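Asks: sequence-free structure coming up:
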């Protein structure tokens, strides 16, 4: 019986040590997860099935320079965003840094800049010049999107899709009258689908970021920000931008 006590104590200490290690707040770079969505040309799945895009390549370069790594995943935006809010060591991009989101995350960026705009089919007889004139029209956005939230906060009801690409199809099908989105993304989707749209007006300019869960070590966030700043100072961000966007020239 006396021999069993030290044995039980040793097992208890081993179990407690294992649990402490398992629940340690430290995370290696290999455990970081970067969620994103199909939001071209900033982030998308290319023909090889790889996560690609302007923001993706900027983050890949920053990770490499900082000697860090992360797993990239493309998900529906609502899930990508929610996971980054609720799951440890997860981040999400390309994310607008709005007042509502500010304190949920640690931020790295900006990665890119874009205008928010309203669109209709090219042959539509809709001619409006501001958000207040959208009243009475069917306006489309998608779940957890900052553009739709912004317009909704101005008092305009929003019809939500699961993903932004669905909105141009809803325009063509006559299910919505106006589509609010990032201008850069809308241009890309219009070119890719072959559906002609016209820009009605622009109403905001925003920067998009990598937004990380508070559990991501601050030194990792700092390293990524420093690497991104160096990329920009050296002009490498512009070279990456040119390579990604050169095939998507579009005259609004």
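Replies: Good, I have the coordinates. Note that this is a predicted model, so its numbers are computed, not measured.

Asks: drop to CA atoms for contacts and neighbour counts, all remaining ones
Replies: Fine.

Asks: could I get the full set of helices for the stretch 101-250 of the chain?
Replies: 146-153, 165-172, 183-193, 218-233, 236-245 (DSSP state H, counting those that start in this stretch).

Asks: would you reformat those as a markdown table and include mean neighbour count and distance to residue 88?
Replies: Formatted as a markdown table, the helices of the stretch 101-250 of the chain follow (neighbours: other Cα atoms under 10 Å; distance: least, Cα to Cα, whole Å):
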| stretch | mean neighbour count | distance to residue 88 |
| --- | --- | --- |
| helix 146-153 | 18 | 23 |
| helix 165-172 | 20 | 29 |
| helix 183-193 | 19 | 29 |
| helix 218-233 | 17 | 13 |
| helix 236-245 | 15 | 29 |
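
Asks: okay, now the nearest residue to residue 120 once chain neighbours are set aside: neighbour count?
Replies: Leaving aside its chain neighbours, residue 120 sits nearest to residue 178 (5.0 Å; criterion: Cα to Cα, 6 or more residues apart in numbering). Residue 178: 27 surrounding residues under other Cα atoms under 10 Å.

Asks: residues touching residue 178, list them.
Replies: By Cα atoms under 8 Å, 6 or more residues apart in numbering, the contact list for residue 178 reads 118-120, 137-140, 171.

Asks: pipe the helices of the stretch 101-250 of the chain into TSV and attach distance to residue 208 per row.
Replies: Shown next, in TSV, are the helices of the stretch 101-250 of the chain (distance: least, Cα to Cα, whole Å):
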stretch	distance to residue 208
helix 146-153	11
helix 165-172	19
helix 183-193	12
helix 218-233	13
helix 236-245	14
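
Asks: adding another structure so you can compare the two:
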């Protein structure tokens, strides 16, 4: 009863906005299932918008490859992108609501290749598949990996297919998502392993930088109440 009253009061204080929402294939947080966008972050976002009085533009979530979704969220006003790792490089590019979870970023390879990476400088030895503008790619570059050794792809299934075909040595992405997508694509996840951990990152809803700051404050307060 008390929680419902708090949520109702917060909703009354908020200015009702209509947001264009972008996401990508990143299970278990956000993914497509039987033509519907779902996942733990998706369900949380739907509850957050409902309780705060805001709406989805066109009553839909735009499901796009990460590079395209990221570009749209940067340039389309009244938009948001999820689930987004909050990094120093992105801090001023968005306004942030969260955290909504944690994501482990790592490098995954086939066990049969016997890749062993003891230190970051050894990453340079391998052809690693990445998605441009992802936190995992930026971490690799920050660790000194040259762009010329990276194999860039537009979306995750493409890089995983190349890994399975031995066309790249490893992929750098969310560990959970990588293994989920391997399974979805019919590969035996027991044939793969994490060979290097990059970072554990907090995940957020990333709103366009010109979103009303009061809206962000109210959304964060509502989120805290929902997560209690």
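Replies: Received, thanks. Since this is a predicted model, take the numbers as computed values, not measurements.

Asks: coming back round to it: and the residue nearest to residue 120 of the first structure, what's its match in the second structure?
Replies: Aligned counterpart of residue 178 of the first structure in the second structure: residue 170 (TM-score structural alignment).

Asks: counterpart of residue 110 of the second structure in the first structure?
Replies: Per TM-score structural alignment, residue 110 of the second structure is aligned with residue 121.

Asks: any idea how far its match lies from residue 127 of the first structure?
Replies: Distance of residue 121 of the first structure to residue 127 of the first structure, given as Cα to Cα, to the nearest Å: 11 Å.

Asks: between those two, tell me which one has more neighbours.
Replies: More crowded of residue 121 of the first structure and residue 127, by other Cα under 10 Å: residue 121, with 20 against 12.

Asks: find me the equivalent region of whichever strand or helix holds residue 18 of the first structure in the second structure.
Replies: Applying DSSP states H and E as the criterion places residue 18 of the first structure in helix 4-22. Using TM-score structural alignment, helix 4-22 of the first structure corresponds to no residues of the second structure.

Asks: tell me who's in contact with the closest residue to residue 172 of the first structure other than its chain neighbours.
Replies: What sits nearest to residue 172 of the first structure in space, not counting adjacent residues and going by Cα to Cα, 6+ apart, is residue 121, at 7.1 Å. Each residue near residue 121 of the first structure by Cα under 8 Å, 6+ apart is listed here: 171-172, 195-198.

Asks: with residue 185 of the second structure instead?
Replies: residue 157.

Asks: what does it align to in the first structure?
Replies: Residue 185 of the second structure maps onto residue 193 in the first structure, by TM-score structural alignment.

Asks: ok, that match to residue 167 of the first structure distance?
Replies: 12 Å.

Asks: map residue 194 of the second structure across to the first structure for me.
Replies: In the first structure, residue 194 of the second structure lands on residue 199 (TM-score structural alignment).

Asks: separation between the closest residue to that match other than its chain neighbours and residue 85 of the first structure?
Replies: Leaving out its chain neighbours, the residue that sits closest to residue 199 of the first structure by Cα to Cα, 6+ apart is residue 119, at 4.5 Å. Using Cα to Cα, one obtains 30 Å as the distance from residue 119 of the first structure to residue 85 of the first structure.

Asks: between those two, which one's more packed in?
Replies: A side-by-side neighbour count of residue 119 of the first structure and residue 85, using other Cα under 10 Å, places residue 119 first with 26 against 20.

Asks: nearest to residue 49 of the first structure, of the contacts of residue 121 of the first structure?
Replies: residue 195 (24.2 Å; Cα to Cα).

Asks: thinking again about what came up before, farthest-separated two in the contacts of residue 121 of the first structure?
Replies: Of all pairs drawn from those, the greatest distance, 12.6 Å, lies between 172 and 198 (Cα to Cα).

Asks: how about the strands in the second structure?
Replies: 18-23, 31-33, 36-38, 55-63, 79-85, 94-110, 128-130, 150-152, 170-174, 192-208 (DSSP state E).

Asks: average offset between the third one and the first structure?
Replies: Spelled out, it's strand 36-38 of the second structure. Here the mean offset of strand 36-38 of the second structure against the first structure after fitting is 1.3 Å, by mean Cα distance after the TM-score superposition for the first structure.

Asks: which residues in the first structure does that strand align to?
Replies: Against the first structure, strand 36-38 of the second structure falls on residues 50-52 (TM-score structural alignment).

Asks: need the residues that contact that stretch.
Replies: 42-46, 72-74.

Asks: and those residues, which of them are buried?
Replies: 42-45, 72, 74 (16 or more other Cα atoms under 10 Å).

Asks: can you redo those as TSV with distance to residue 149 of the first structure?
Replies: What follows is these, written out as TSV (distance: Cα to Cα, whole Å):
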residue	distance to residue 149 of the first structure
42	20
43	21
44	22
45	26
72	26
74	22
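
Asks: what sits against the residue nearest to residue 199 of the first structure?
Replies: By Cα under 8 Å, 6+ apart, the residues touching residue 119 of the first structure are 178-181, 197-201.

Asks: try residue 226 of the second structure
Replies: Residue 226 of the second structure touches residue 48, counting by Cα under 8 Å, 6+ apart.

Asks: tell me how far the counterpart of it in the first structure lies from residue 75 of the first structure.
Replies: Matched by TM-score structural alignment, residue 226 of the second structure corresponds to residue 231 in the first structure. From residue 231 of the first structure over to residue 75 of the first structure the distance is 27 Å, taken as Cα to Cα.

Asks: I'm done for today, thanks for sticking with me.
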